[in-house]
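just the structure for this:
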Amino acid sequence: MKWVTRALVALFILIVLAGAVIGGAFFWFQQQIHMEGPAAGGEDQIVLIERGSGVIRIGQQLEDVGLVSDARLFRLAARFTDKQDGIKAGEYEIPADASMVDILDLLESGKVILHAVQVIEGATIAQAMRVIEEAEFLTGDMPAAPAEGAFLPDTYHFVRGTTREEVVNRLINAQRNLLDDIWPTRQEGLPISSRDEAIILASIVEKETGGIKDDDLVAGVFINRLNRGMRLESDPTIIYGISKGERLTRVVNGEEVQRGIYLSEKNRETPYNTYFIAGLPPTPICNPSAAALRAVLQPAESEYLFFVADGTGGHAFSRTYAEHLRNVAKWRRIERDRREANGG
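Alright, predicted model coming up:
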């Protein structure tokens, strides 16, 4: 029976050796996937993981740029750590010294690089669509432009590869969601019968105030005028009727500079000239901010019917036309003094 004993001993030795080999291989594997990557000491890299990419494609992509030593090991590491199905698409900044496990943790976290699309308050749809079209990190063709005033101005963040249509829809939905929240809270008795009318009036308030924090008072003036059957007499509506919101310019010494409204333009009848038309113009004249939208639904209560710039970034408000003329005269003096100070 000695041969049986020798066979058992040999089998035991083989098992021990196999275990040692497996244990050694496992130790080596753990060491490889946790050690610093081959790019350690170099610069961090930005890598775009495209939608639908699997671990085979991602591993090869990382090997090609020198962030992992072996794409096959990366695939094994993904399976071993159970992260092969949790990787999120997007643009990542990967540290040069990141291990395979570090990279997998980052790709699973979804902490992608975000890029900003800024639609400034008071921009027209045409101006906002140009911003979207020129954003190089977006993809796809430009969708049809929505109606004027359909966007909620703000700074939005998107991952590289987002389509331009997705961006347009997000800006539209942002305004709709805001109006869903604030429309039911509007003051009673407002001369505004629909959300569309609220957007139109808010766009005028936006262009008159430029975000200088007295939106509610300016909105109150326009509400008072509408309630009394007075015309709004807002200069920004004249500009929109002339240029669709693009700045008015003239050429001085061969250079194009911004100009004011000519008297002939002020006297020109257009559907947007609120010195001639009663009530609201037919469409918004820009994309109004959240503050302007809230202001027209919750305007400041006052007896003011007029306002003009006061020279400090705000407005001077008045109840009577005579008082308003005095405020206008003050503003004209401020404008004249500024021109003289600037050599003009």
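
drop to CA atoms for contacts and neighbour counts, all remaining ones
Fine.

show me the longest helix that occurs in the protein.
The helix spanning the most residues in the chain, taking DSSP state H as the definition, is helix 2-34.

other SSEs contacting that helix?
Applying 3 or more Cα pairs under 8 Å, 6 or more residues apart in numbering; DSSP states H and E, one finds that helix 2-34 makes contact with helix 71-80, helix 100-109.

contact partners for Thr155?
Thr155 makes contacts with Ala116, Val117, Gln118, Val119, Ile120, as judged by Cα atoms under 8 Å, 6 or more residues apart in numbering.

pull out the buried residues from these.
With neighbours counted by 16 or more other Cα atoms under 10 Å, the contacts of Thr155 contain buried members at Val117, Val119, Ile120.

another for comparison:
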Amino acid sequence: MWRSIASNTLTLLIVGLFLLGGLILWGQRQYETTGPLDAAICLRVERGSNMKAVSRDLEAQGAITNGMIFRLGADYDDKAGRLKAGSFLVPAGASMEEIVDAVTRGGASTCGTEIVYRIGVTRVTAQLRDLDPETGQFAEVAAFDPLAEDEPGVFAEKRAEPDTRYRIAMAEGVTSWQVAEGLKAAKFLAGDVDEVPPEGMLAPDSYEVTAGADRAALLGQMQEAQQLRLNSAWESRAEGLPLRTPEELLILASIIEKETGVPEERGAVASVFVNRLEQGMRLQTDPTVIYGITKGKAVLGRGLRQSELRTRTPWNTYVIPALPPTPIANPGQASLEAAADPDSTSYVFFVADGSGGHAFAETLEEHNRNVAKWREIEAQRASD
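Here you go, the predicted structure:
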């Protein structure tokens, strides 16, 4: 009798162990396998939350099939206590294991709200954007000009949320004064801007920052990036350029940046100025004259007057026979590269062609024909 009881007990124990093992294997597969989510979602984890609350939210959004397996898997991976606050992108089909990794890894939020300060040539724009998890694209929620308008309430609300991300987007061709003023208007930054950085020495780029980041430190980061770009362009420059120093290359790059917005033209524009320098011709470029008037602290907003083209300033290249003494804006990488390695041409003239680009010429006669065409286009546009 006792043998029978012991035998039956042992059999039940073995069966139980097999069932338990099978259950564990099943749970592991559920934890690691592709999840049921048809489309990506943005999962927000509040500060002070826990895995139980997160698993309930995921179940409610159809991202996981079993909250208990989700929590047990997090415990087994020793990640249950590493939950981070923020907004996290959960892709379609994400496994429970992948979701646990996303909400415990740390670092910046991967979806949700982003405030972008765009420092452009004509204006500064503060933009509030939300990521659409299904498309992976940001959609604008609100925008305003922080230099001319009061901040909408929604911006202050979003700045109070801990998982809001911030970005400073600096356009190519802006002046250092414009950048400094733009950063002063960014309320999520801290610290003073005691002096405007040297013209041309800020790298146009998109900079991700954190709330409370120091303005002066950010400007220092921009300067370091531009110095690296300038050093690289100077070291790889073509032989025989009429440029004596990296600073002269930077000046030329800034003029190229302001003369054309067509990427394919930069090399040709650079060749015109290099050819003129080699032949002892004045550069005769309007953006330098404008800089002599505004010093980079305003947009002229009108055409140049004949009197301004004749007035001597250190930047008026219709009067001075060489490069101006400083850059006239902050050039981007492509303009630096064009200045360092211009196209090989015989062009010494260019004028707008009506398409957004320019018509180039080797002779004054050809240039005059191009100018006449441009005047016709201007007249037609005026009459229209």
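
now the helix or strand Thr11 of the second structure falls within: buried residues?
Using DSSP states H and E, the secondary-structure element containing Thr11 of the second structure is helix 2-32. Burial within helix 2-32 of the second structure, assessed by neighbour count using 16+ other Cα under 10 Å, is assigned to Gly27, Gln28, Gln30, Tyr31.

now do stretch 151-163 of the first structure
Taking 16+ other Cα under 10 Å as the neighbour-count basis, stretch 151-163 of the first structure is seen to contain the buried residues Phe151, Leu152, Pro153, Asp154, Phe158, Val159, Arg160, Gly161, Thr163.

would you turn those residues into CSV with secondary structure?
Below are those laid out as CSV (DSSP: H, G, I helix; E, B strand; the rest coil):
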residue, secondary structure
Phe151, coil
Leu152, coil
Pro153, coil
Asp154, strand
Phe158, strand
Val159, coil
Arg160, coil
Gly161, coil
Thr163, strand
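
for the alignment partner in the first structure of Gly292 of the second structure, what are its contacts?
Applying TM-score structural alignment, one finds that Gly292 of the second structure aligns to Gly241 in the first structure. By Cα under 8 Å, 6+ apart, the contact list for Gly241 of the first structure reads Thr270, Pro271, Tyr272, Asn273.

and Gly241 of the first structure, how close does it get to Ala20 of the first structure?
Gly241 of the first structure sits 84 Å away from Ala20 of the first structure, taking Cα to Cα, to the nearest Å as the criterion.

helices of the second structure, residue ranges please.
Remark: helices assigned in the second structure by DSSP H are 2-32, 51-60, 67-76, 96-104, 153-159, 176-184, 215-235, 246-259, 266-278, 286-294, 306-310, 333-340, 364-383.

quick check, central residue of the second structure?
Nearest to the geometric centre of the second structure sits Ser206, at 2.5 Å (Cα atoms, centre = their mean).

out of everything not next to it in sequence, what's closest to it?
Ranked by Cα to Cα, 6 or more residues apart in numbering and with sequence neighbours excluded, the top spatial neighbour of Ser206 of the second structure is Ala169, at 4.2 Å.

how close does the alignment partner in the first structure of the one you found sit to Ala135 of the first structure?
Per TM-score structural alignment, the equivalent position to Ala169 of the second structure in the first structure is Gln118. Computed with Cα to Cα, the distance linking Gln118 of the first structure and Ala135 of the first structure is 10 Å.

if we can go back for a sec, residues contacting the residue nearest to Ser206 of the second structure?
Counting by Cα under 8 Å, 6+ apart, Ala169 of the second structure makes contact with Val116, Tyr117, Arg118, Ile119, Pro204, Asp205, Ser206, Tyr207.

please apply the same query to Phe306 of the first structure.
Contact analysis of Phe306 of the first structure by Cα under 8 Å, 6+ apart lists Val221, Phe317, Ser318, Arg319, Thr320, Tyr321, His324.

and it? What does it align with in the second structure?
Taking TM-score structural alignment, the alignment pairs Phe306 of the first structure with Phe349 from the second structure.

show me what Arg326 of the first structure aligns to in the second structure.
With TM-score structural alignment as the criterion, Arg326 of the first structure matches Arg369.

tally of neighbours for that match?
A total of 12 residues lie near Arg369 of the second structure under the criterion other Cα atoms under 10 Å.

my read is that Ser271 of the second structure contacts Ser344, right?
Yes - shown here, Ser271 of the second structure and Ser344 form a contact pair, counting by Cα atoms under 8 Å, at 6.5 Å.

counting neighbours, go ahead and name the busier of those two.
Of the pair Ser271 of the second structure and Ser344, Ser271 is the one with more neighbours under other Cα under 10 Å, namely 24 against 13.

aligned partner of that one in the first structure?
By TM-score structural alignment, Ser271 of the second structure lines up with Gly220 in the first structure.

one step back: state the distance from the match of Arg326 of the first structure to Val351 of the second structure.
Counting by Cα to Cα, the gap from Arg369 of the second structure to Val351 of the second structure is 10 Å.
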